[in-house]
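# starting from these lines, generate the structure:
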Amino acid sequence: MLREELLQKYKKDVDNLRNSAKDLGLSNKELDIIFKKCFSDIKKSTNGSKQTKTKAQQLFRTVINIFLLFTLITIFIYILLNVHQPTSSIVLRNVQGLTYPTLKIVRFLSVPFLKMFPSLTDLYDETCLLENPYFYVADMECWPCEGVHAVLDLSEVDQSSFSSGSGTPFIVKIDLQPVTFKTLQHTYNENQEVFNVEARRIKSTNTSIHNLKDLFHSDMAHLANTTTHTSWRINKMVPARLIRKLFPRPSFISDRCGQSVERFIIIDGAKAEPYILPNTECSYIFVIQGSGERTIVLRPSMECSQNCRTVSVILKPSYVLWYNWWYWRPISLPTENSTGPSVSYINSYC
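Below you'll find the model as predicted:
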């Protein structure tokens, strides 16, 4: 609409208002007072919104300036402490004495939060709170996996004569009593108080399983031929000792190696869908098959994907699969014609 047309429409509307006012008995003077009052209110409203917008902009600019100033000061202090040795020595000498009192105050302040959210205490035993999914090692040597064409079976070799320090994966048959779902169920029933408090973390593809009680009070005969996959993570010493009685340390692992407290028990139905084995604290990993069978596909890590090839092995009961996490990323798949559930145990050492 053109400007002249808008003005004509505006004039026509004003004339209509004046005519309506005359019909109501209002004089021109009274009508002018009403018009002035309306224009005054509109002007105040417009100025108020502009002032509010201006104040918001000023506040935003102030916050940005404070953030930039804080960033510049932080960078300056960091460079000063890392480049200027005398300043670094003075700061460290004076700060070291404040470390313990500061941590004590932080702990004191955190007590109310821990009472409100007791599950936060589980973070005490975590070595890593957030894993970096983009972790990549540049120029990593891949010779330990370059010549691997199959997973070696070293069951007939004297276990004391070979070393597990390379990157070549292998399997070994050990003297192990079968660990079935009923075995785990019996161990849980005898130590419910320990497991429910110290090792309650569980993940399952079955929506009806939320905790250990749901898992071990379920009918495994019903779950045996399903796609249910359940992972039970243990990272505390007391429950780890109980589980270690079922899955003893393989003899080919030296006593001088530091075995990780973190371990996993994987319970799969016969038709459980493929999944990636969990990452562990240490790079040397062994998987003990307690009962049932699973097919393990060892894919080369991202760093070695161009140099190494994928290999696979069927992990049968009482067999141990050893591999190095630096070179291999395993996937567990259901074994063809398998009819029973699978129980696997995963641990690592450094």
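
# please count neighbours and contacts with C-alpha atoms only from this point.
Will do.

# residues in contact with residue 263?
For residue 263, the contact set (C-alpha atoms under 8 Å, 6 or more residues apart in numbering) comprises 233-235, 240, 280, 345-348.

# pull out the buried residues from those residues.
Buried by 16 or more other C-alpha atoms under 10 Å: 233-235, 240, 280, 345-348, out of the contacts of residue 263.

# ok, residue 148 touching residue 308?
Yes: using C-alpha atoms under 8 Å, residue 148 makes contact with residue 308 at a distance of 7.3 Å.

# from the contacts of residue 263, which two are the most distant?
240 and 280 (14.8 Å; C-alpha to C-alpha).

# nearest spatial neighbour of residue 338, skipping sequence neighbours?
Excluding its sequence neighbours, the residue lying closest to residue 338 (C-alpha to C-alpha, 6 or more residues apart in numbering) is residue 270, at 5.8 Å.

# sorry, back to before: among the buried ones among the contacts of residue 263, which lie within strands?
Counting by DSSP state E, the part of these found in strands is 233-234, 345-348.

# which one of the residues you listed sits closest to residue 110?
residue 234 (25.3 Å).

# so the closest one sits right up against residue 199, yeah?
Yes: the pair residue 234 / residue 199 is scored as a contact, 5.3 Å apart, by C-alpha under 8 Å.

# give me the common contacts of these two.
Counting by C-alpha under 8 Å, 6+ apart, nothing touches both residue 234 and residue 199.

# for the protein, what spans make up the helices?
Along the chain, counting by DSSP state H, helices occupy 3-23, 28-83, 85-116, 143-146, 181-190, 192-198, 212-216, 220-223, 237-244.

# can I get those helices in a markdown table including distance to residue 127?
Below are those laid out as a markdown table (distance: least, C-alpha to C-alpha, whole Å):
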| stretch | distance to residue 127 |
| --- | --- |
| helix 3-23 | 72 |
| helix 28-83 | 26 |
| helix 85-116 | 19 |
| helix 143-146 | 28 |
| helix 181-190 | 26 |
| helix 192-198 | 16 |
| helix 212-216 | 23 |
| helix 220-223 | 33 |
| helix 237-244 | 14 |
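
# who's in contact with residue 329?
Residue 329 neighbours (C-alpha under 8 Å, 6+ apart): 276-277, 298-301.

# ugh, wrong one, residue 208
Residue 208 makes contact with residue 214, according to C-alpha under 8 Å, 6+ apart.

# centroid-nearest residue for the chain?
Geometric centre of the chain, nearest residue: residue 130, 5.6 Å, by C-alpha atoms, centre = their mean.

# residues in contact with residue 323?
Counted by C-alpha under 8 Å, 6+ apart, residue 323 has contacts 167-170, 284-286.

# ok, 10 Å please
Shown in contact with residue 323 (C-alpha atoms under 10 Å, 6 or more residues apart in numbering): 151, 164-171, 283-287, 298, 329-330, 348.

# could you also give me the structure for this second sequence? I'd like to compare it with the first:
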Amino acid sequence: MANNNSVEEYLVYLKENANELRQLGKKWGMTEEEINSCVTEALSMTENKEELKKSPKNKARKCWSYFLFALKFQLAFCLLVFVLIAGIYITASYHEPTQRAVIKVIMPYSYEIMRLVRLAAVPLHGMFNISSLYNSECLIENPYFIQETPDCNICRSFKQAKGLNASTFNATKFTAYANTLKPVKLMKTIERNITYSDIRKMYLETQDRLVAEPHQFTSTVPSIQSLSQLFDEDHGEEIDAHENQHIDWHSTTVKASAGLRTLFPRPHYLPPETEVTLEKHVLIDGPNTTAYHLPVMNSSPLHLYTQGSGKRRLLVRPVEGCKEYCNSMLVFMDPGDALLYNRDMWRVYLSTSGDTTSVGYVIAIQI
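Below you'll find the model as predicted:
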């Protein structure tokens, strides 16, 4: 409305000052015909508004105005979210009931939230080391937690573990088998044997950091009850000679994971968006170690056991609620082989099948 009034006022001004405009045109060297044409066009009020709307300049202005509006809206939304989060944080810091309520709401999603934070921070690793900001996972087993029994119909038709060559196994196949919950043996996942000596060499290169970091260590050998006792001195001959021994190094730190990754690289068939959790187990067993079940990790249900050295038998059994409906499977593992399985459906028991020391490696994969 304001624009229409201003146009009408301007036209009235032009009519009142037409003579002055004619004189000004003559001074500029315009002919009488050119002056009349300009005055007629200015006073006609017959401009084509539709053409003005379709003009490139008008479209550019509209696009620019939409962009500015979207930008302002995003800034206002981000500011509102920031103020909301800051308000909740400050309130929870000083008001205990609010704090308990907030923790109760976000607790079921805490791992997923921190996983997104870690994935978002991956590009920063290329610029500087930020490992100290999230050095270890706090994993506490809940003795009162009972795992929900899965649908046993899933495993009724499984007769034996599928055997595939790791060189032809890709990210698409990994995702497919991970979703079917069927155990898969992947032959030659790693190309060389990983022995006690290899792990000890890695340990000696990062000794101070590994000993100081949080970890759990269990051993059936009375003289070896810590990581230092296992690796500070060479116990290779003793381990090879001790038939019934079992050692479990349970690591949950970034620094230990980085060292172990030099021995057990990230499998090439894992999709880029998957995460190998910090929780890992290194298992060192004597030639005739008593059978035991592989560790069950809470960080993720999808587990991957890799045979670093030695030959072993793995008995893959259904979980307690599905034993009557599903078959147990026997898998023979050679050095370099790996077994992919879901701990929600299966429990894996390890026993000997040779007269050499065994080195195993268990990781959890978040998909």
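
# now, among the buried ones among the contacts of residue 263 of structure 1, which is nearest to residue 215 of structure 1?
Of all those, residue 233 has the smallest distance to residue 215 of structure 1: 13.4 Å, by C-alpha to C-alpha.

# need the counterpart of that closest one in structure 2.
Under the alignment (TM-score structural alignment), residue 233 of structure 1 maps onto residue 250 of structure 2.

# cool, residue 254 of structure 1 as well?
Taking TM-score structural alignment, the alignment pairs residue 254 of structure 1 with residue 271 from structure 2.

# state the distance from its match to residue 148 of structure 2.
Between residue 271 of structure 2 and residue 148 of structure 2 the computed distance is 28 Å (C-alpha to C-alpha, to the nearest Å).

# who's more crowded, the two?
For residue 271 of structure 2 versus residue 148, neighbours defined as other C-alpha atoms under 10 Å are more numerous around residue 271 (15 against 8).

# ok, and the closest non-adjacent residue to that one?
Distances taken as C-alpha to C-alpha, 6+ apart place residue 171 nearest to residue 271 of structure 2, at 5.0 Å, with adjacent residues excluded.

# for the spatially closest residue to residue 355 of structure 2 that is not a sequence neighbour, the count of nearby residues, please.
Nearest non-adjacent residue to residue 355 of structure 2, counting by C-alpha to C-alpha, 6+ apart: residue 287, 4.7 Å away. With neighbours defined by other C-alpha under 10 Å, the count for residue 287 of structure 2 comes to 23.

# again with residue 136 of structure 2
Counted with other C-alpha under 10 Å, the neighbours of residue 136 of structure 2 add up to 20.

# who touches the residue mapped onto residue 352 of structure 2 from structure 1 in this structure?
Mapped onto structure 1 by TM-score structural alignment, residue 352 of structure 2 lines up with residue 334. Counting by C-alpha under 10 Å, 6+ apart, residue 334 of structure 1 makes contact with 227, 268-275, 293-296, 314, 341-342.

# now for these: which two are most distant?
Largest separation among these by C-alpha to C-alpha: 227 and 314, giving 18.4 Å.

# re earlier: counterpart of the residue nearest to the centre of structure 1 in structure 2?
Using TM-score structural alignment, residue 130 of structure 1 lines up with residue 141 in structure 2.

# distance check, that match against residue 297 of structure 2.
9 Å.

# what does residue 123 of structure 2 give?
28 Å.

# cool, residue 346 of structure 2 as well?
To residue 297 of structure 2, residue 346 of structure 2 is 13 Å away according to C-alpha to C-alpha.

# also residue 313 of structure 2?
21 Å.

# how far does stretch 248-266 of structure 1 sit from the chain's center?
Computed by C-alpha atoms, centre = their mean, to the nearest Å, the separation of stretch 248-266 of structure 1 from the middle of its chain amounts to 24 Å.

# end to end, how far does that stretch reach?
16 Å.

# tell me how many other residues surround the alignment partner in structure 1 of residue 154 of structure 2.
By TM-score structural alignment, residue 154 of structure 2 lines up with residue 144 in structure 1. By the measure other C-alpha under 10 Å, the count of residues near residue 144 of structure 1 is 15.

# stretch 53-73 of structure 2 aligns to what range in structure 1?
Counting by TM-score structural alignment, stretch 53-73 of structure 2 lines up with no residues of structure 1.

# touching stretch 9-19 of structure 2 from outside, list them.
Applying C-alpha under 10 Å, 6+ apart, the contact partners of stretch 9-19 of structure 2 are 4-8, 20-21, 24-25, 39, 42-45.

# how about the contacts made by the nearest residue to residue 297 of structure 2 once chain neighbours are set aside?
Nearest non-adjacent residue to residue 297 of structure 2, counting by C-alpha to C-alpha, 6+ apart: residue 364, 6.9 Å away. Counting by C-alpha under 10 Å, 6+ apart, residue 364 of structure 2 makes contact with 275-281, 296-305, 340-343.

# check the gap between the equivalent of residue 364 of structure 2 over in structure 1 and residue 235 of structure 1 for me.
Residue pairing (TM-score structural alignment): residue 364 of structure 2 is matched to residue 348 of structure 1. Using C-alpha to C-alpha, residue 348 of structure 1 is found at 12 Å from residue 235 of structure 1.

# now do the shared contacts for these two.
Contacts common to residue 348 of structure 1 and residue 235, judged by C-alpha under 10 Å, 6+ apart, are 260-264.

# follow-up on the earlier one: any idea what the residue nearest to residue 338 of structure 1 aligns with in structure 2?
Match for residue 270 of structure 1 (TM-score structural alignment): residue 287.

# repeat for residue 42 of structure 1
For residue 42 of structure 1, there is no aligned position in structure 2, judged by TM-score structural alignment.

# what's the burial count for residue 42 of structure 1?
Neighbour tally, residue 42 of structure 1, other C-alpha under 10 Å: 11.

# before we move on, what about the one 3 residues further on?
Around residue 45 of structure 1 there are 12 other residues, counting by other C-alpha under 10 Å.

# related to what we said a few turns ago, how about the contacts made by the match of residue 254 of structure 1?
Residue 271 of structure 2 makes contact with 170-175, 367 under the criterion C-alpha under 10 Å, 6+ apart.

# give me that answer again for 8 Å
Contacts of residue 271 of structure 2 (C-alpha under 8 Å, 6+ apart): 171-172, 174-175.

# adding distance to residue 103 of structure 2, neighbour count and secondary structure, write the residues you listed out as a markdown table.
Formatted as a markdown table, those follow (distance: C-alpha to C-alpha, whole Å; neighbours: other C-alpha atoms under 10 Å; DSSP: H, G, I helix; E, B strand; the rest coil):
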| residue | distance to residue 103 of structure 2 | neighbour count | secondary structure |
| --- | --- | --- | --- |
| 171 | 36 | 14 | helix |
| 172 | 37 | 12 | helix |
| 174 | 35 | 15 | helix |
| 175 | 33 | 15 | helix |
